[in-house]
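# coords please:
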Amino acid sequence: MRLRHWIPVLSILLLPTVTGCGSLGSSSNSDANSDNSVNVPAQQWIMSNPSQKSGIIDLEANYNDNDGGMNFDGYSNGAMTVTVPKGWTVQVKFSNDSSMTVHSVMVVPFSDRTNSSFTPTDVAFKGAATPNAESGTLNGQTQTFIFTATKPGKYAIVCGIPGHAALGMWDTLVVSDTSTSISVSTK
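Next up is the predicted model:
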């Protein structure tokens, strides 16, 4: 079993802002891993704590070989949608499973999802990117960032490494006025 599957459990133990009566979100697809090594329900990549209006999203770059490894948790080209209630504080825990390529993660306006390059000022919300998103995170490293989803709308979760988002390494983030917990759906 990969260590990443334990991250939400460890986060509850180590992060006081999400302790308490957290609940898992929902998913329409329970198998993002086409290499058949482990079938992990997508809802295990998120933790939601409605009482504290906060949650955790666990993203792993190059989770499997889908789209040549240019994916988050096995999804790319908008096949995964994470929905977050407006006003919630979100902690993103990002890890890179690629042994050959650096990756990063940023939340940007949806219209920018396939840009060939990004800068730190391109983020949709203050703090919504891994440190040094344009230079990336090495294999086996984990980086964390926290942002508040202040504006409802449709955004993109992208890799900030030049060219990666243009190759399809992006998924969707929706900030919703009506949601009461963080959820994930997949195509």
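
# going forward, measure contacts and count neighbours with C-alpha atoms only.
Noted.

# out of everything not next to it in sequence, what's closest to the spatially most central residue of the chain?
The chain has residue 59 as the residue nearest its centroid, 4.1 Å off, counting by Cα atoms, centre = their mean. Nearest residue to residue 59, sequence neighbours excluded (Cα to Cα, 6 or more residues apart in numbering): residue 94, at 4.9 Å.

# ok, the one you found touching residue 142?
Yes: taking Cα atoms under 8 Å as the definition, residue 94 is a contact partner of residue 142 at 5.4 Å.

# so for the two, which sits in the more crowded spot?
Shown here are residue 94 and residue 142; by other Cα atoms under 10 Å, residue 94 has more neighbours (24 against 17).

# I have a second one here; can you model it like the first so I can compare?
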Amino acid sequence: MMKRSTLPALGAFVLFGCGGGESDQPSPAPAPAPAPATASATEAAAAASGAMAVDWISVDDGARTVTIDLVAGSTDVNNRWNFNGYANGEATVVVPVGYAVTVNFENRDPVNYHSFSVLQRAASYPAIFDDATPVFEGAVTSNATSMTEATAPGGGTESISFTASAAGEYALVCPVPAHAVTGMWIGFDVSDSGESGLRS
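The predicted model follows:
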């Protein structure tokens, strides 16, 4: 008895079942996505580095200025010993090197006096500061180490200005006794890449 070969039938199935009759021309390329809106150099640097824009940090690249609205005790975080709701170095303000910085400081803590000074970044801070001299001239509020003469609770304000003249990693620290050691500090970086904003 003669066996019939199934090979020609199988070949026909493979040819037509796998689309052998279709054109070998490549599929048309998908339409390109619309171009994103043009960002400023500062926004682009911030996006690339992870810093984000926040409403309490304003940067004017043309004038080379930064304005920071820094609020002590704005939330209940860390028993109100915080800056804009951040404590224990969990956020970092970033400004470009060489920019003039103005800090409008407000103390919303209803009970405690607070202050700030731009100091070297450290793993920990002392309970009592013998000296709170800032790394940049003028980068400290009045009577920064006093429990009774720093910026008053319940809405006391003070504005200071300084130039962020050297790139590096610093911190905004409250040198009122016992405040920094219990976490009242956040990072303050001066960037030589033009970056600005907040990293958290």
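
# looks to me like residue 12 of the second structure is in a helix.
Yes: using DSSP: H, G, I helix; E, B strand; the rest coil, the secondary structure at residue 12 of the second structure is a helix.

# burial of it, as a residue count?
12.

# now residue 52 of the first structure
Close neighbours of residue 52 of the first structure, defined as other Cα under 10 Å, add up to 15.

# just residue 162 of the second structure next, same as before
Residue 162 of the second structure: 16 neighbours (other Cα under 10 Å).

# can you check residue 13 of the second structure too?
Using other Cα under 10 Å, residue 13 of the second structure has 13 other residues around it.

# what's it in contact with, if anything?
Applying Cα atoms under 8 Å, 6 or more residues apart in numbering, we find residue 13 of the second structure in contact with no residue.

# map it across to the first structure for me.
Alignment note (TM-score structural alignment): residue 13 of the second structure has no counterpart in the first structure.

# so which residues of the first structure form helices?
Assigned by DSSP state H, the first structure shows helices spanning 7-14.

# can you show me the strands along the first structure?
Counting by DSSP state E, the segments of the first structure that form strands are 46-49, 54-61, 80-85, 89-96, 106-109, 142-148, 153-158, 170-176, 183-186.

# how far out from the middle of the chain is stretch 102-114 of the first structure?
11 Å (Cα atoms, centre = their mean, to the nearest Å).

# first-to-last residue distance for that stretch?
One end of stretch 102-114 of the first structure sits 18 Å from the other (Cα to Cα, to the nearest Å).

# what of stretch 69-78 of the second structure?
Stretch 69-78 of the second structure has an end-to-end distance of 19 Å (Cα to Cα).
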